[in-house]
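> The amino acid sequence is not available; the structure is as follows:
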């Protein structure tokens, strides 16, 4: 029996791809080599696969994925009908792979997340963990701005009640049990980093070093990071609304105090028309009102999207090669 235990060992690597034509073939070769070594060491089953998820790429990413699948049956491809976003692409891959795999690991196509950490993921899984989080050792590879915004992001998320593990992105392992449970979560506004910990399964952490991106540019722009932060806060916590209530109470108390002071000045005959005071109070109240409406509006918008129950993604096609017959298979599926 392998030193890694006797749990079922079919592994699927799920790799979300958006305009990754520059480095996809190199990434596929590195991943293929790593899976081959894991199979030889009897850490995973020979049935293990690498599943690329094409998230509506505008370049030749899907064409490259199809060619890879035809060259080697270890690869399979899943094509979404449009760009559904990173979180939906990951979810579609996990739920599809979970039908065939005993464990699924999500990893980015740029290989900045150290693929050698897979050994640690599998070991933790064999010891009984249903979820294994990949956490980066440090942020030394990031620039000052990226490091500062990332630090603020995690601190703000935890301050506002969203249970997010610091320095954990979307490099993680989920067992079939965890994926089956995740499938029961139907919300449209996805924030997997906060959602998965709420399932409560036994979990573990594997630390890894971040590598330099070998090809292409990061597709995770500042705008997308801000959107992810907003989705994370409003999807996982109602604390911003509670803070608005508290702030409204504080401002109300301040307003009452100002009214009392004004009345005392008027009764004592020292009341002088205060243009500055009036402007400050008016602008403060107006700003607070607009800000509060904006936050409440975010929650109303999320409710609106949820009530429509539109699919989180639509799978246009899935491609794989039968390992025994060598025949190509291709099919379409409904959205989730």
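Good, I have the coordinates. Here the structure is a predicted model, which is why all the values come from computation and not from measurement.

> make it CA atoms for all contacts and neighbour counts henceforth
OK.

> What segments of this protein are helices?
Along the chain, the segments classed as helices by DSSP state H run 24-40, 61-71, 86-97, 118-126, 144-159, 176-182, 192-195, 222-236, 239-267, 275-308.

> tell me the angle the first one makes with helix 61-71.
With axes from the mean of the first three to the mean of the last three Cα atoms, to 10 degrees as the basis, helix 24-40 and helix 61-71 are set at 40 degrees to each other.

> adding another structure so you can compare the two:
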């Protein structure tokens, strides 16, 4: 068993899951375990992740009977993991953030002894961030609102789907169900701020610019989800005030 377990939520990912990349990682990797969560898929996702889980004892699969959404799927997996792990992370199944990048984030968490490390899609001169222009600008507007009016921590990119969290902290932050479907990352950080304080978050939450990130397309976020954002913001303001 490795010291870090990365949760990969999967809902109808049969056409997008990068089987060969996961296979190569599983066969070569001993420092990180993978935990695939089938979130009530209706396609061939279950069989695909079962095949991956059979490749190594460092790879597990959890099958949920019905679709509960990414936030709750990750939460259910966190609740299942025991204290043999020192860190728990999560990663999108389409590998928009690569397995090599999650390895790098994990190494940074270990080296710097940081309990909360999160990837950030910052386009710098030495990074390759492949993001559609429309998605970039809409993302920046949402992220600016989130940090200015909700978090107030100077965080650039709450919604990047690659994070590494110390085991006990993860157990605490994921203990209760989330109030929103798409903004659960915001709720995670807000829970840390309310439970441990702003100074703790400024010292212990580290945002790392990703070297590479690729916009795979076919996002699970729909136009309806975007339209519901004001309602989600209201839920967060009301619940965490």
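Sure thing, it's come through. Worth saying up front: this structure is predicted, and the values here are computed from it rather than measured.

> Would you point to the one among the helices of the first structure that's packed deepest?
Ranked by mean neighbour count under mean count of other Cα atoms under 10 Å, the helices of the first structure are led by helix 86-97, which reaches a mean of 23.

> corresponding residues in the second structure for that helix?
Following TM-score structural alignment, the aligned partner range for helix 86-97 of the first structure in the second structure is 70-81.

> so how far is that stretch from its chain's centroid?
11 Å (Cα atoms, centre = their mean, to the nearest Å).

> And the contacts of that stretch?
For stretch 70-81 of the second structure, the external contacting residues (Cα atoms under 8 Å, 6 or more residues apart in numbering) are 7-10, 35, 37, 39, 62, 64, 88, 90, 170-171, 174-175, 177-178, 181-182, 184.

> Would you confirm that residue 85 of the second structure contacts residue 5?
Yes - look at residue 85 of the second structure against residue 5 with Cα atoms under 8 Å: they come within range, at 6.8 Å.

> ok, those two, which is more surrounded?
Applying other Cα atoms under 10 Å to residue 85 of the second structure and residue 5 shows that residue 5 carries more neighbours, namely 28 against 17.

> Starting from residue 32 of the second structure, give me the distance back to that one.
Distance check for residue 5 of the second structure against residue 32 of the second structure: by Cα to Cα, to the nearest Å, it reads 6 Å.

> same check, this time on residue 199 of the second structure
Computed as Cα to Cα, the residue 199 of the second structure to residue 32 of the second structure distance reads 30 Å.

> Now do the same contact list for residue 35 of the second structure.
Residues in contact with residue 35 of the second structure (Cα under 8 Å, 6+ apart) are 5, 6, 7, 8, 59, 60, 61, 62, 77.

> Distance-wise, check the counterpart of it in the first structure relative to residue 113 of the first structure.
In the first structure, residue 35 of the second structure lines up with residue 51, judged by TM-score structural alignment. Counting by Cα to Cα, the gap from residue 51 of the first structure to residue 113 of the first structure is 17 Å.

> likewise residue 36 of the first structure?
Separation of residue 36 of the first structure from residue 113 of the first structure (Cα to Cα): 19 Å.

> what does residue 218 of the first structure give?
Between residue 218 of the first structure and residue 113 of the first structure the computed distance is 13 Å (Cα to Cα).

> And these two? Which one has more around it.
residue 113 (22 against 11).

> So what does that one match up with in the second structure?
Superposed on the second structure with TM-score structural alignment, residue 113 of the first structure falls opposite residue 97.

> Filter the contacts of stretch 70-81 of the second structure down to the buried ones and express that as a PyMOL selection.
Burial among the contacts of stretch 70-81 of the second structure is assessed by 16 or more other Cα atoms under 10 Å; the matching PyMOL selection reads:
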select buried, resi 7+8+9+10+35+37+39+62+64+88+90+170+171+174+178+181+182+184
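
> Map residue 5 of the second structure onto the first structure.
By TM-score structural alignment, residue 5 of the second structure lines up with residue 12.

> pretty sure that match is touching residue 101, no?
Yes - using Cα under 8 Å, residue 12 of the first structure is in contact with residue 101, at 5.9 Å.

> Identify the contacts common to the two.
Common neighbours of residue 12 of the first structure and residue 101 (criterion: Cα under 8 Å, 6+ apart): residue 48.

> hang on, the earlier thing: give me the more crowded residue out of residue 199 and residue 32 of the second structure.
Comparing residue 199 of the second structure with residue 32 by neighbour count (other Cα under 10 Å), the higher total belongs to residue 32, at 23 against 10.

> what's the counterpart of residue 139 of the second structure in the first structure?
Residue 139 of the second structure maps onto residue 150 in the first structure, by TM-score structural alignment.

> and the nearest residue to residue 25 of the first structure once chain neighbours are set aside, what does it touch?
Leaving aside its sequence neighbours, residue 25 of the first structure sits nearest to residue 64 (Cα to Cα, 6 or more residues apart in numbering; 7.5 Å). Contact analysis of residue 64 of the first structure by Cα under 8 Å, 6+ apart lists 21, 24, 25.

> ok, so of those residues, who is nearest residue 203 of the first structure?
residue 24 (30.5 Å; Cα to Cα).

> ok, the closest one touching residue 111?
No - using Cα under 8 Å, residue 24 of the first structure is not in contact with residue 111, being 9.7 Å away.

> What residue in the first structure is paired with residue 185 of the second structure?
The equivalent of residue 185 of the second structure in the first structure is residue 193 (alignment by TM-score structural alignment).

> Same question for residue 56 of the second structure.
Residue pairing (TM-score structural alignment): residue 56 of the second structure is matched to residue 72 of the first structure.
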